Every structure is written in C-alpha cells, then in structure tokens.
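# Following is a predicted model, sequence given first.
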Amino acid sequence: MDKTKVNYGVYLVTDSTPAILGNKDLTSVVEAAVRGGATIVQYRDKHSDREAAVRTARALLAVTRRHGVPLLVNDRVDVAVEVGCEGVHIGQDDMAYEEARKLLGPDKIIGVTASSIQEALKACEAGADYLGLGTVYATQTKKDTKSIIGTAGIRSILQALSAAGHAAIPTVCIGGINSSNATAVLVESSAAPAKSLDGIAVVSALVAAEDPAAAARVLLTNVAMGRVPDVVKAVAAATPLSHNMTNLVVQNFAANVALAVGASPIMANYAEEAADLAKLGGALVINMGTVTPEGLKNHVQALQAYNAAGGPVVYDPVGAGATAIRRNAVKTLLSSGHFTVIKGNEREIQTVYGSSVSQRGVDSSSSLTIPQRATLARALARRTGAVVILTGKTDIVSDASRTLRVDNGHEFLSQVTGTGCTLGTTVSAMVAAFRSDVLVAALAGLVLFEIAAERAAVRDDVRGPGTFVPAFIDELSAVRKETAGGNVAWLAKARIEALEVVEEESA
C-alpha cells in the first residue's frame, strides 16, 4: 500500500474494554465498520499480553487487507513488526519516533499524537507520516489526556503547521467526536485554505455502536460534508486553471461558471496547446458534445499531455450511447489515458461501463433504482480508477471505496442547455485546487453547483429558465464568496448520504 495515498477520513481506533466493546467480537465490529466506510483502523490494546495482541492483530489484518484499508498498531511496535501491518501510531510517552522508524523501515506508516504546537512541529520535523491531534473534547475512552484543546486548539496547531511548511502532513483529530459533532469539528477546526483536517478519529462512536456499519456510513457522510468548505476555499485561494475542450454551444456559459466558482477559464480545443497548459497546475475538461475525427484526435493528445504532467482530467461523455461514432470515441478515449473524474447521466455512464444502451441525443431517462445506480457508479470507479459522478434527480458519487448520494438541485438545471457541461467545469476547478481527496473535491463541486441552483430558483427575479441562468451564476459566485469569508451556512442545505453498495455482479 502506498502510504502517501492513505485516506484518513474515518479513522477507527479500537477499544476492547467491556465498558466500550461490551460482549461483541472486536473483529466483527471492525469488519462491519470498514464495510460501512471506516477508511483506516488503529488496533489499540494496552493490556493484553503480547501473544494475545499478536493473535488479535493478525485477525484484524485479515479483515483490513480484504477491504484495502490500512491497519496500524498503537504503541506496540514489536506487534506491528511481527504481523506485518501497515504501521503504528505512537503517543508522546511511547517509543521515540526515530527508534520506531529503525524497527519498521521507511515504507511503513508512523503516526504521532500531538496536543500542542510544539509537539506537532517536533513530530513533523522528525518525519511523522501523519498527526493525531487532540484531545478535542472530554472522553471516557482515554483517561490520560494531557489537556482538552477544543477546536480552537486544533485550528492553532493547523495554522502553525502551515506556517512552518508542513501543510502537506495529514492530520486527524480525536476525542469525544461522534456523528452529532463531526461535521462541526471539521468546519470549526479548519485553517483553510492553508491547512485543514484530513479526517476524524473515533472510538466509542463505532466500537460501541449497535450497528457499526450504519454508524460508519453516517460518519463518512459527516466527514465528506465537513470537508466541502475546504475545497471551495481552496479554489477561491488558488484560482486554478480550468482548461475546457468543449462544444461551441456552452463555451461562454462554461467560462462564466468557471469565473463564478473562482477558477480561471480557457476554452482551448487545439491540443498543441495542451502540453503548455498542463504545466500551469490546472485541470482539463474533455467534453464529448461535438464529435469529429479531428476533435477526437485533439482530445487524445490533450489527455495524454495532462496525464504526463500529473494534472487532473474530467471526462464528460456527452451523448455517449447515441451513435456508433460516439460509442467508438468512448472506447478510444478510455484506452488512451487515465481520467480523474468521469461525469455523466445514467445512459452515458452505462455506455462508458460497456453496457448496450440506446440514447436519444444527450438526454437521459432513468430506469435503474438508486441501489442499482450506486452499484453501477462504484463498478465503473473500480474499473477505471476514476471518481464517477452519475447525475440525475439523485446524483451518485463514487471512488469505489466510498459511494454517496446527493439529493440537491432544481428542475431548471434540466431546462437550460449546457448545465451538465458546466458542472464538469465546476468539478474541474475543485479537483485542480484540492488534489488530496478527489471524491471530496468532486462532491464539493456537485453540492456547490446544485445548492446555488436551488438558491437561484427561489429568487424573486427568477421567473423561469431564461432568468434562472444569470441568477444561477450570481449564486455560484455568492456561495464561493461566503465560504471564503468563513460563512458556511449554505452547507446546511446539503442533502448527502453515504450508501451501502451491493457487489458489482448485479450492476
């Protein structure tokens, strides 16, 4: 496992004491929590003898490996070495970082607890792979807390890390966090755009839960929602390039949307420019609205230029199933490079996945249930390695390990030409500015876009689709400005929910 790509979003710390675990089996609890959305697991057991700890760690490792989730061992470096798990987490009173690194080698993860700026800076300078910050609130699961620092203390540490050049070090916070406060903790702790939390660590919220899988899905939803403002702020701060290779019908609309969300647009369909543009740190949108042999050649060349530069690419397979020409173009593009995000309606995503469907123009009539659409999105994400956005009355976003539904938006979006295309533009700005978590970046673009539409639709000056468009652009800009200024009240309108997804065989 590449330790630079670990997702710290929902960090489960185990507790085997009867007061927390009860009479449940720890391995079964971890299995359920990981299935529900826990993204990393720390086995913490200060009391069992070494033989018992090794036995439990091996059982947990079998679970986490099956789900592609890292397992860390708290403090007991010898146990981690013996079972061969992904790393350890050490506190201020545990083994020194340098000694742990000698025993584990360079490729293992070592996280360090920090409850002050000094401890955090020292751990980063030593080489810690991530930090566990806290304690945020008082908790019954950890009695030896040095201090309760609250969200203000977390924010101070994050600001200090950014100022010292350690903004890239992942951070999670721990202590009294649960489904009722997780989103608020992330929002209130943020020192964005410079530095924000990468996730939350929980104990009782999962280990003591009656249904750990359901509890993990709720926390996954909370974490995703709590990180949305960070993405919007990052775009406002960075003004990333949004390079659109799109159809002539929507170029002006897409450029105005890019400006409204805080990006810098360029409409450039000539691929000879792509290599230079890819070096500017932005993202590319390949919109298949107009298909020609020359256009397809340009798309392939631009895709490969951005892949070579490490830049994100958003693919919008407009009308993918409408004609044989478009279906063949999809195959050509998929075989020519890697896409960061693939966005389309149900029939477009079915075509990209390889299903035989018919499509009339660029529209889509939904025939799949929500669970079927979620399964389709996850299956395509797993196959391509891209984050998939399946649009519709209910939108689905998946990166194969996390799948969420979004129920925002307004019917006016379906009554104006090019709104789907400009969603691709919006998402490109998000993934360009926030590359640490593409799913969260894509989700942020989708939620921003659709809540702005809801706000625009109810304005007194909007009487229909024609007056909706300028109001929509205004609201995109307004939400971006509000968020950059620290006002995230609009996020309360977000309707996001993590989903349990069945296996792909029924996709």
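Received, thanks. Numbering: from 1, shown residues only.
# hey, let's count contacts and neighbours off CA atoms from now on
Fine.
# Now do the helix of greatest length in the chain: distance to the chain's middle.
Ranked by residue count and defined by DSSP state H, the top helix of the chain is helix 212-238. Computed by C-alpha atoms, centre = their mean, to the nearest Å, the chain-centroid distance of helix 212-238 equals 7 Å.
# Could you do stretch 483-497 as well?
Worked out by C-alpha atoms, centre = their mean, stretch 483-497 lies 16 Å from the chain centre.
# buried ones in it?
Of the residues in stretch 483-497, those buried by neighbour count under the rule 16 or more other C-alpha atoms under 10 Å are Thr483, Ala484, Val488, Leu491, Ala494, Ile496, Glu497.
# among the residues you listed, which are in helices?
Thr483, Ala484.
# could you redo the buried residues of stretch 483-497 as a markdown table and give each row distance to Ala234?
Listed next are the buried residues of stretch 483-497 as a markdown table, based on distance: C-alpha to C-alpha, whole Å:
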| residue | distance to Ala234 |
| --- | --- |
| Thr483 | 10 |
| Ala484 | 9 |
| Val488 | 14 |
| Leu491 | 16 |
| Ala494 | 19 |
| Ile496 | 21 |
| Glu497 | 23 |
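# Secondary structure of Ser436: a strand, I assume?
No - Ser436: not assigned to a strand; according to DSSP: H, G, I helix; E, B strand; the rest coil it is coil.
# Please name the residues that touch it.
Counting by C-alpha atoms under 8 Å, 6 or more residues apart in numbering, Ser436 touches no other residue.
# And it, how far from Asp399?
13 Å (C-alpha to C-alpha, to the nearest Å).
# now do Ala498
12 Å.
# neighbours around Leu404, how many?
Leu404 has 24 neighbouring residues, counting by other C-alpha atoms under 10 Å.
# Doesn't it lie inside a helix?
No - remark: Leu404 does not belong to a helix; assigned using three-state DSSP, it is strand.
# Can you tell me the closest non-neighbouring residue to it?
Take Leu404 and drop its neighbours on the chain: the residue closest to it by C-alpha to C-alpha, 6 or more residues apart in numbering is Ala498, 4.2 Å away.
# same thing with Arg435?
Ala441 (7.5 Å).
# check which helix or strand covers the one you found.
Ala441 belongs to helix 438-457 when assigned by DSSP states H and E.
# Compute the inter-axis angle for that helix and helix 212-238.
70 degrees (axes from the mean of the first three to the mean of the last three C-alpha atoms, to 10 degrees).
# Show residues contacting helix 438-457.
224, 227-229, 231-232, 340-341, 387, 389, 397-399, 406, 408-410, 412-413, 423, 426-427, 429-431, 434-435, 462, 468, 471-472, 474-476, 479, 490, 493-494.
# Among those residues, the buried ones, what's the ChimeraX command?
Under the burial definition 16+ other C-alpha under 10 Å, those of these that qualify are selected in ChimeraX by:
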select :224,227,228,229,231,232,340,341,387,389,397,398,399,406,408,409,410,412,413,423,426,427,429,430,431,434,462,468,471,472,474,475,476,479,494
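# Run the chain-centre distance for stretch 325-341.
For stretch 325-341, the distance to the chain centre is 23 Å (C-alpha atoms, centre = their mean).
# here comes the other one, which I'd like you to weigh against the first:
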Amino acid sequence: MGKPAVDYALYLVTDSSAAILGDRSLSHAVEASLKGGVTIVQLREKTADTAHLTSVARQLHGITRRYNVPLLINDRVDVALAVGCEGVHIGQDDMPLSTARQLLGPDAVIGVTVSTVDEALRACAGGADYLGIGTVYATPTKTNTKEIIGTAGVRHILAAIAAAGYDTTPTVCIGGLNGSNLQRVLFQSAAPAKALDGAAVVSAVMAAPDPEAAARDLVGLVRNPPAFQLDMDMGKGKGKGKGAAAADVSSVLAQVPAVVRSVHDATPLSHNMTNLVVQNFAANVALCMGASPIMANYGAEAADLCKLGGALVVNMGTVTAEGLANYLTALRAYNHAGRPVVFDPVGAGATSIRRAAVKTILSSAYLDVIKGNEGEIKTVFGDDGGGEQQHQQRGVDSTSTLDAPQKARLVRDLAAREKNVVVMTGATDFVSDGARTFAVDNGCEYLGVVTGTGCTLGTAISAAVASRPADRLVAVIAAVLHFEIAAELAAERPEVRGPGTFVPAFLDELFRIRQATARGDLAWLARANVRSV
C-alpha cells in the first residue's frame, strides 16, 4: 500500500477522559472534529487494558478511514498491529524507534516526542516520520513533562534539525495551544530555515462546546498567516507593493515624516492599560501627537475597543492578580483582531511577583513592541529565554551595567527571539527588530526626573504603530524621535527652569512638531541623532 500521505496541520491527541469529553462519547467528538478539518488523530490511553484499548481504537479507525485521516496509537505497537491503523506515536520513555519500525514495517507512520535538540536529532537519524516538539506551555493533560520549552525552545530545535539536514522532517508542537495563542506560537517558533508543519491539540478541540467549529477555527489559524506576520513581512520588503526595508539611517529618517503625518491624519486610538499615576499625562501626550486616548483597565472592554483601529499599551506599573487577568483578556482580544500591542514591563525585575507576571504575559500573547529600561529588558530576556532572571531592580529605576555594544546585542537578541521590535531606553536608546539595530541619542535630562515620561513613551509608540506603517521599526523610531526631540526643544525654551515648567512646554512641542510636519515643515527632524549599530 505504501506510506500514507499525511497533512500535519491540525493534529488531534485524544482519549476517553470524562474530564475533557463531559457527557459526549469519544467517537462522537472525534467525528465532529474530523468534520471540522482535523488532519491526523492520535489515540492516547495510558491506563486502559489491551482489550478495551483495541476496541476503542478499532471503532475510531472506522471513523478516521471515512475521512481519509491517519489514526496513530500512542506507544502501543501491539494495538496498532491488531487494528491495522496507520502507525504509532512514541515518547522518550516508550519503545525504541528502531524496534517500533521493525515491528510495524516501512510503511507505518511513526512519530516521536522530543523536547531537546539531542532527542530531535536522534529521532531524525533513526527515521522518525515526524517530530512532536514540546511541551510548549504547561497543560493539565501533560503531567509527565520533563520541562516546558516555550517557543524559544521549539525554534532552537527546528534550527538544529534544519542545520543537520533534516529540514524536510515534518514537525508539530504540543502543549497549551488554543485559538488565542496558536498563530503566535507558530510564528514565533519558526527558525530561518524551518517552520512547524502544524500543531497538536487536545482540550482546544475535545473540551470545546462544539468540536467541529473549534477544529475549523484552528485549521484556519494554522493555514492563514497572522496579521503580525504580514506586518513583519512588509517591514522586510516582502509585502505586496512594498519596497526594501530601511537598512540605513538616511532611509529610516526619510520615512519618519510619513509616520508622524499618518498619526495626525488618522487619529488612531491609543488604548492604555496603565497605572493611575500617569494616566492624565499619557492622555495628554497621545492628544498632542494626534492620537485619541482612552484609559481603560477593564479587560472586557478590549473586545469592542480592539475593533476601532488602534493599538493597546499594557503598562505593568501596578501589578495585581486582577490587573494581570485584565491584561491577558485585553491582549487576547487585540491579538485576535490583529491589532498592535506595546508592552511596558515597568519595574519587571523589582519583585518575584513582577518577574512572574512578565513570564505569564510573554507566554500568553504576541507583543508587537517591548519597551523598557536596561533592567526591565534584562528581566524580559531572562537566561536564554527560559529561566528566572535574577537581576534585581530598585523600584522602577534601572542601574546600567552594560556597555553600548552589550545593550545593542541584548535588544537585537530579544527582538529576534520574540520576532518583534524591542526598545531599551536610557541616555542612549537602542531599537531593534532582530535584524536591524539603531541607537538614538536624543532627549534631555528632564525626561529622567518627571514621573511617567517612560510610560508615556509607550503611548507615543502605540500611536505610531497603530497607523500600520510599512515598516514597524521605522514607526517606533519615528515615535521616539518625535517624543525626544520635543523634549529637547522644550528644555531650550526660556520659560523652562526645571521639571515643573518643562511638562507643559513638552506637550506644546509635541503638538508643534505634529502640526509642522503636517504642513511639510521638517526642520525639527534635523536634530535627529540616529546611528546604526
């Protein structure tokens, strides 16, 4: 017969657990999922006796054959042989791959669970038909996981097997995947030479009220690129009708006026979930730059607000359990709508509570821009993307311990890992999208002694990225320049004698730059001090 052709887009792993199925039968739920577009099914029954498992597998195989979808049995080669299904899936503690192949023959589909590069390379060398990579995130159905590897761990494995010449070996990932994070996981896991071929899910389909609809939605998410990937492609010159990305300072600066004008013309919504200390200041900054601000910390409102063509700012200035839950609700809404998100991990390294909140947010949402000072960016980066960062901050302040090349490398590496834009603020700001890194040497000392200037820079960035420019990195740099050159101009005004008189002058200059740019007067941009690093 030969080995069956397998589409790994949506891989369903299931068993007869009442906790997942509720009152439905396993066969009914599986058939509904197949109608919705599930492309491969694995039956996983760890505790069932052989007779029962064989009976269940035979029943399911009758269903999957009608839909021309392969059925695999977890670990139990004997059951697969008895049923005559398409193959098995084995873990690191199960039967060796070579033994399974000898028993099942060359035409069987054999998948292997891997969570490290060594495991992946051994499985590929041993002739695995596909790899199940994970666990990406913790999940109640995966209680025996060795470790949670996250999207960075998946990408590391994909890069390694591609480098070893196994780039054609199909791969899926598993662990905590659902409709709110599936596209982000596929996007952020992709290595330069290899991407995932699909995703394995359990509860996202089997515990859904309507498994058919859930499967259909998930297949659509797998097969269609997310809005944030399209934005990144356009920024790299891959979008329809877009030219090459700005690779040098002159080409970046040439595009800055268009960003400022687009905010002026479109008046995009800047939805701020921020601390009470800076709400009024942030709203005024948004208005002066041409955006329309709303300060709304209740996450349920995001379902409506995300449809208004704006961007979300999540400012972690005040961390509570309720606040974190609201952040996650809003982040899911904006990710689902394909609208930009700016994350400001205020004081991220100050306490264990804040460090845990950062990890939760990183694992729960795609963040178009991450903005923070050196200490905050160090905490977000962690130790190689997976461990606890022990850098301790004093409140929200940051003590600089890195030199300029180290700062540039940190923002570049974090942006490459998260596939977004990262801004590290300081005397010199560093901005990167993982491929291009720039330093901005504008601003003035008053920005460091007025509460909320760092937070409101996030608001300024949200206004720029909300306009959906062709190049998101340029949009961020445009916002930084607009903000910091306004500060320079304000500090030079004769009536400004200190922080108290600086703030109203700063708002005036933000407004004046916007109005001047709309008229075609770009004299302010001559002050831009940007260099490529």
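Nice, thanks for sending it over. Keep in mind that this is a model prediction, so the values were computed, not measured.
# The residue nearest to Leu404 of the first structure touches Leu220, doesn't it?
Yes - using C-alpha atoms under 8 Å, Ala498 of the first structure is in contact with Leu220, at 6.4 Å.
# of those two, who's got more company?
Leu220 (30 against 24).
# Tell me the counterpart of that one in the second structure.
By TM-score structural alignment, Leu220 of the first structure lines up with Asp248 in the second structure.
# Roughly how far does the residue nearest to its match when sequence neighbours are not counted sit from Asp233 of the second structure?
Of all residues not flanking Asp248 of the second structure in the chain, Ser532 sits nearest, at 6.7 Å (C-alpha to C-alpha, 6+ apart). Distance of Ser532 of the second structure to Asp233 of the second structure, computed by C-alpha to C-alpha: 21 Å.
# Kindly tell me how buried the counterpart of Ala453 of the first structure in the second structure is, as a neighbour count.
Under the alignment by TM-score structural alignment, Ala453 of the first structure pairs with Ala487 in the second structure. Using other C-alpha under 10 Å, Ala487 of the second structure has 25 neighbouring residues.
# quick one, what contacts Thr467 of the first structure?
So Thr467 of the first structure contacts Asp461 (C-alpha under 8 Å, 6+ apart).
# isn't there a helix covering it?
Yes - under three-state DSSP, Thr467 of the first structure falls within a helix.
# What is the aligned counterpart of it in the second structure?
Match for Thr467 of the first structure (TM-score structural alignment): Thr501.
# Could you do Pro170 of the first structure as well?
Using TM-score structural alignment, Pro170 of the first structure pairs with Gly241 in the second structure.
# now swap in Ser28 of the first structure and tell me
So, by TM-score structural alignment, Ser28 of the first structure is left unmatched.
# Over to Pro293 of the first structure?
In the second structure, Pro293 of the first structure lands on Ala321 (TM-score structural alignment).
# what's around that match, how many residues?
Neighbours around Ala321 of the second structure, by other C-alpha under 10 Å: 10.
# Distance check, it against Ala357 of the second structure.
9 Å.
# And for Ala125 of the second structure?
The value you get for Ala125 of the second structure to Ala357 of the second structure, if C-alpha to C-alpha is used, is 40 Å.
# more crowded one of those two?
Per other C-alpha under 10 Å, whichever of Ala125 of the second structure and Ala357 has more neighbours is Ala357, with 19 against 13.
# Which position in the first structure pairs with that one?
Using TM-score structural alignment, Ala357 of the second structure lines up with Ala329 in the first structure.
# Enumerate every residue touching its match.
So Ala329 of the first structure contacts Val291, Leu296 (C-alpha under 8 Å, 6+ apart).
# try it again with 6 Å
Listed by C-alpha atoms under 6 Å, 6 or more residues apart in numbering, Ala329 of the first structure has no contact partners.
# Quick one: classify Ile294 of the second structure as helix, strand or coil.
Three-state call for Ile294 of the second structure (three-state DSSP): strand.
# gap between the two ends of stretch 518-533 of the second structure?
30 Å.
# Which position in the second structure pairs with Ala236 of the first structure?
Per TM-score structural alignment, Ala236 of the first structure is aligned with His264.
# tally of neighbours for that match?
Using other C-alpha under 10 Å: His264 of the second structure sits among 23 other residues.
# pretty sure it contacts Ser292?
No - between His264 of the second structure and Ser292 there is no contact under C-alpha atoms under 6 Å: 10.2 Å.
# In which helix or strand does the match of Ala357 of the second structure reside?
helix 324-334.
# any idea how far Leu241 of the first structure lies from Glu51 of the first structure?
From Leu241 of the first structure to Glu51 of the first structure the distance is 55 Å (C-alpha to C-alpha).
# For those two, indicate the residue with more neighbours.
Leu241 (24 against 10).
# for that one, what are its contacts?
Applying C-alpha under 6 Å, 6+ apart to Leu241 of the first structure gives the contacts Ala263, Ser264, Pro265, Gly282.
# of those, buried ones?
For the contacts of Leu241 of the first structure, buried by 16+ other C-alpha under 10 Å: Ala263, Ser264, Pro265, Gly282.
# how about the third one, what's its partner in the second structure?
Residue-level alignment of Pro265 of the first structure against the second structure, with TM-score structural alignment as criterion, gives Pro293.
# Looks like its match contacts Ala283 (just checking).
Yes - assessed by C-alpha under 6 Å, Pro293 of the second structure is found in contact with Ala283 at 5.4 Å.
# Against Ala266 of the second structure, how distant is Val465 of the second structure?
For Val465 of the second structure, the distance to Ala266 of the second structure - C-alpha to C-alpha - is 12 Å.
# roughly how far apart are the residue most central in space within the second structure and Val476 of the second structure?
Closest residue to the average C-alpha location of the second structure: Tyr366 at 2.9 Å, with C-alpha atoms, centre = their mean. Note on Tyr366 of the second structure: its distance to Val476 of the second structure, by C-alpha to C-alpha, is 17 Å.
# Pull the number of nearby residues for the residue mapped onto Ala516 of the second structure from the first structure.
Correspondence of Ala516 of the second structure to the first structure, assessed by TM-score structural alignment: Glu482. Close neighbours of Glu482 of the first structure, defined as other C-alpha under 10 Å, add up to 16.
# how near is the residue nearest to Glu482 of the first structure when sequence neighbours are not counted to Arg383 of the first structure?
Of all residues not flanking Glu482 of the first structure in the chain, Val488 sits nearest, at 6.7 Å (C-alpha to C-alpha, 6+ apart). According to C-alpha to C-alpha, Val488 of the first structure and Arg383 of the first structure sit 35 Å apart.
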